[in-house]
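# From the sequence below, what's the structure:
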Amino acid sequence: MKVYFIGAGPGDPELITVKGQRLLKEAEVVIYAGSLVNPALLGWARPEARIYDSSSLTLEEIIDLMEEAVRKGQKVARLHTGDTSLYSAIQEQIEALEARGIPYEIVPGVSSFSAAAAAVRKEFTLPGQSQTLILTRRAGRTPVPEAESLAALSVHRASLCLFLSAHCLKEATQELATGYGLEAPAALVYKASWPEEKILYGSLADIADRAQKEGIERTALLLVGDFLRGRGQRSRLYHPAFSHGFRRKKDEASHHHLDETGS
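As a prediction, this is how the structure comes out:
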């Protein structure tokens, strides 16, 4: 048996992956990030499963629970919000498990940035607009390298999704305005994919004030960039004048047809 780090998705219980749901149903022990993971997901767990909320536990206590279960031949489902590769603090758990010789596997999930894009009905990467997405956070108790400051990143004017910064939006928007400008379009998505999801639209000049009026101080993502205007060029992938390995452009297809028929 082993520990399974499972990306539980952004909130909607149906946005957990098929594999993640299967492993959650099979696990004898479930450890979930109670401050962020939707407790509705626990409905997939076995009635007799031992369930622990990790929000009140230390790393050492979490690893002890994992080790005890695996040594007994039990499967452990470790639920993290969104996708495990982003702001999930799994690396320190992985290193602790490896030090104790405990096997593990990582099961990716749907990130909240994907759910936020779906909520605002936009695509981060628009032809002729932006082909880069920046996922970042503002420095707080967890520092951020100086080269990755919001002011430094803003000069790229790429599509951007800001995590873990809803409590300091005023400062964050001022720093982002360095490169984007105050009139850059912005959207704040609160609890993306949850029943209480809320979306605020504005610009870097006013989105923080809008959030304050709504009382939003956590569990929200800030989206910034021209992709929110939805004015990119048409994709070449489906353009009739563009050919690729699976389709000839229309004039080529017509000539090919004429050659074959002799018309």
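# Only C-alpha atoms from now on, for both contacts and neighbour counts.
Noted.
# Do a quick rundown of the strands in this structure.
3-7, 29-32, 50-53, 76-80, 104-107, 133-137, 159-163, 185-190, 198-203, 220-224 (DSSP state E).
# tell me what the third one is packed against?
Helices and strands touching strand 50-53, by 3 or more Cα pairs under 8 Å, 6 or more residues apart in numbering; DSSP states H and E, are strand 29-32.
# if we can go back for a sec, and the strands of the chain, which is most packed in?
Mean neighbour count (mean count of other Cα atoms under 10 Å) peaks for strand 76-80 among the strands of the chain, with a mean of 28.
# Residues in contact with that strand: which ones?
Outside strand 76-80, the residues that touch it by Cα atoms under 8 Å, 6 or more residues apart in numbering are 2-9, 23-24, 27-33, 36-37, 66, 69-70, 88.
# ok so, going back, can you lay out the strands of the chain as CSV showing distance to Ala211?
Below are the strands of the chain laid out as CSV (distance: least, Cα to Cα, whole Å):
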stretch, distance to Ala211
strand 3-7, 28
strand 29-32, 29
strand 50-53, 29
strand 76-80, 26
strand 104-107, 34
strand 133-137, 17
strand 159-163, 14
strand 185-190, 8
strand 198-203, 7
strand 220-224, 10
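# compare with the first, here's sequence two:
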Amino acid sequence: MPKVYFVGCGPGDPDLITIKAKKIIQKADVVVYSGSLIPTQILNFCKKAKLHDASKLVREEIFEILKQNAKKNKIVVRLHDGDPSIYGAIKEQIDNLQPEGIESEVVPGVTSFLASAAALGMQLTLPGVTQTIIITRAESRTKVPKEEKISELAKHKATMIFYLSVHLIPKIVKQAIEGGYATLTPVAVVYRASWNDQKIITGTLTDITKKVRDEKITRTAIIIIGDVIQPKSYEYSKLYDKTFSHGFRKAKIKLQ
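You can find the predicted model right below:
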């Protein structure tokens, strides 16, 4: 059966592409890639493929390239930055291929919010602080359901992660505070996580907007809001506690 591979190539650093993803693009005949979001070093892995820059194409043109080449039994790859399942628009592509009898396979990749956390050397969930991560985007041309407004999500005071929104950071800050975050809640902005020109900006909801504007960052950045960035205190994990038993280890000390 004809097939199209939807491949996540990671956040930017070519060493962070998965082995499976690299093997597929090395043998690909046709690769449709996400413009400037894919580093040259990763495109160089496409040893024999004809390359198509999706940033210069409209949806119907992308569909046609994928369909026509898959029907010729070529190895066809739709190459996405990060992971295809996060803001990757793969659903519409898969649904367009299916009626044509073309199979789809999704190959996951390291997404940029995880590369951002790694760059910060931080843990996104901490016992005693939060056990929840909210991944979202600020509303702009793409509308957000009313229940998912930033001020509503902020009520949870969880770790909030924003994609595709750094140009709207004043709006994010305003609505995060309206939702209940303290003005001194830590914020981190990671520009082009894992790329050679990566930048990290840290601050609070009070000063992060000015810091980001001073650096002239308007795109390709992840925003993280939450006390996990600089926790005043937190609890140790129960998993390795000497008083805690689980399926692979009995407690060393019994609680009285």
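# wait, what's in contact with Asn69 of structure 2?
30, 75-76 are the contacts of Asn69 of structure 2 under Cα under 8 Å, 6+ apart.
# who are the neighbours in contact with Leu164 of structure 1?
Contacts for Leu164 of structure 1 (Cα under 8 Å, 6+ apart) come out as 137-138, 218-221.
# Ile217 of structure 2 and Leu164 of structure 2: what is the separation?
Using Cα to Cα, to the nearest Å, one obtains 12 Å as the distance from Ile217 of structure 2 to Leu164 of structure 2.
# And for Arg249 of structure 2?
Separation of Arg249 of structure 2 from Leu164 of structure 2 (Cα to Cα) stands at 44 Å.
# just Gly203 of structure 2 next, same as before
19 Å.
# got it, and Lys72 of structure 2?
For Lys72 of structure 2 relative to Leu164 of structure 2 (Cα to Cα), the value is 36 Å.
# again with Ala251 of structure 2
Distance of Ala251 of structure 2 to Leu164 of structure 2, given as Cα to Cα: 46 Å.
# go on, Glu92 of structure 2?
19 Å.
# Thr185 of structure 2 too?
Thr185 of structure 2 is 21 Å from Leu164 of structure 2, by Cα to Cα.
# same question, Gly128 of structure 2
Taken as Cα to Cα, the span from Gly128 of structure 2 to Leu164 of structure 2 is 30 Å.
# what does Arg192 of structure 2 give?
12 Å.
# what sits in contact with each of the two?
Between them, Arg192 of structure 2 and Leu164 share the contacting residues 220-221, judged by Cα under 8 Å, 6+ apart.
# Mind jotting down where the helices sit in the stretch 151-256 of structure 2?
Using DSSP state H, counting those that start in this stretch, the helices of the stretch 151-256 of structure 2 run over residues 169-179, 208-214.
# residues contacting the most centrally placed residue in structure 1?
In structure 1, the C-alpha nearest the mean C-alpha coordinate belongs to Ser111, at 2.4 Å (Cα atoms, centre = their mean). Counting by Cα under 8 Å, 6+ apart, Ser111 of structure 1 touches 9-10, 81-83, 86.
# between those, which is nearest Ser55 of structure 1?
Lowest distance from Ser55 of structure 1 to the contacts of Ser111 of structure 1 (Cα to Cα) belongs to Thr81, with 12.3 Å.
# Alignment lookup: the closest one to structure 2.
For Thr81 of structure 1, the aligned residue in structure 2 is Asp81 (criterion: TM-score structural alignment).
# go on, Ala211 of structure 1?
Match for Ala211 of structure 1 (TM-score structural alignment): Val212.
# Contact partners for its match?
189, 201.
# Same question for Ile134 of structure 2.
153, 158-161.
# So what does it match up with in structure 1?
Counting by TM-score structural alignment, Ile134 of structure 2 lines up with Ile134 in structure 1.
# State the distance from that match to Tyr180 of structure 1.
According to Cα to Cα, Ile134 of structure 1 stands 13 Å off from Tyr180 of structure 1.
# Check Lys170 of structure 1 too.
On the measure of Cα to Cα, Lys170 of structure 1 and Tyr180 of structure 1 end up 15 Å apart.
# And the two? Which one has more around it.
More neighbours surround Tyr180 than the other of Lys170 of structure 1 and Tyr180, with 23 against 18 (other Cα atoms under 10 Å).
# so Pro103 of structure 1 makes contact with Leu97?
Yes: counting by Cα atoms under 8 Å, Pro103 of structure 1 does reach Leu97; the two are 7.1 Å apart.
# These two: who's more crowded?
Leu97 (18 against 14).
# what's near enough to touch that one?
Contacts of Leu97 of structure 1 by Cα under 8 Å, 6+ apart are 63, 67, 103-104.
# out of the residues you listed, who's nearest Arg121 of structure 1?
Tyr104 (35.9 Å).
# Might you report the residue contacts of the nearest residue to the closest one once chain neighbours are set aside?
Nearest residue to Tyr104 of structure 1 in three dimensions, chain neighbours excluded: Val3, at 4.4 Å (Cα to Cα, 6 or more residues apart in numbering). Each residue near Val3 of structure 1 by Cα under 8 Å, 6+ apart is listed here: 66, 70, 75-78, 102-105.
# With distance to Val144 of structure 1 added, can I get those in CSV?
Output for the contacts of Val3 of structure 1, formatted as CSV (distance: Cα to Cα, whole Å):
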residue, distance to Val144 of structure 1
Met66, 30
Val70, 35
Lys75, 35
Val76, 32
Ala77, 30
Arg78, 27
Ile102, 31
Pro103, 31
Tyr104, 29
Glu105, 28
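# Which one of those residues is nearest to Gly225 of structure 1?
Arg78 (34.3 Å).
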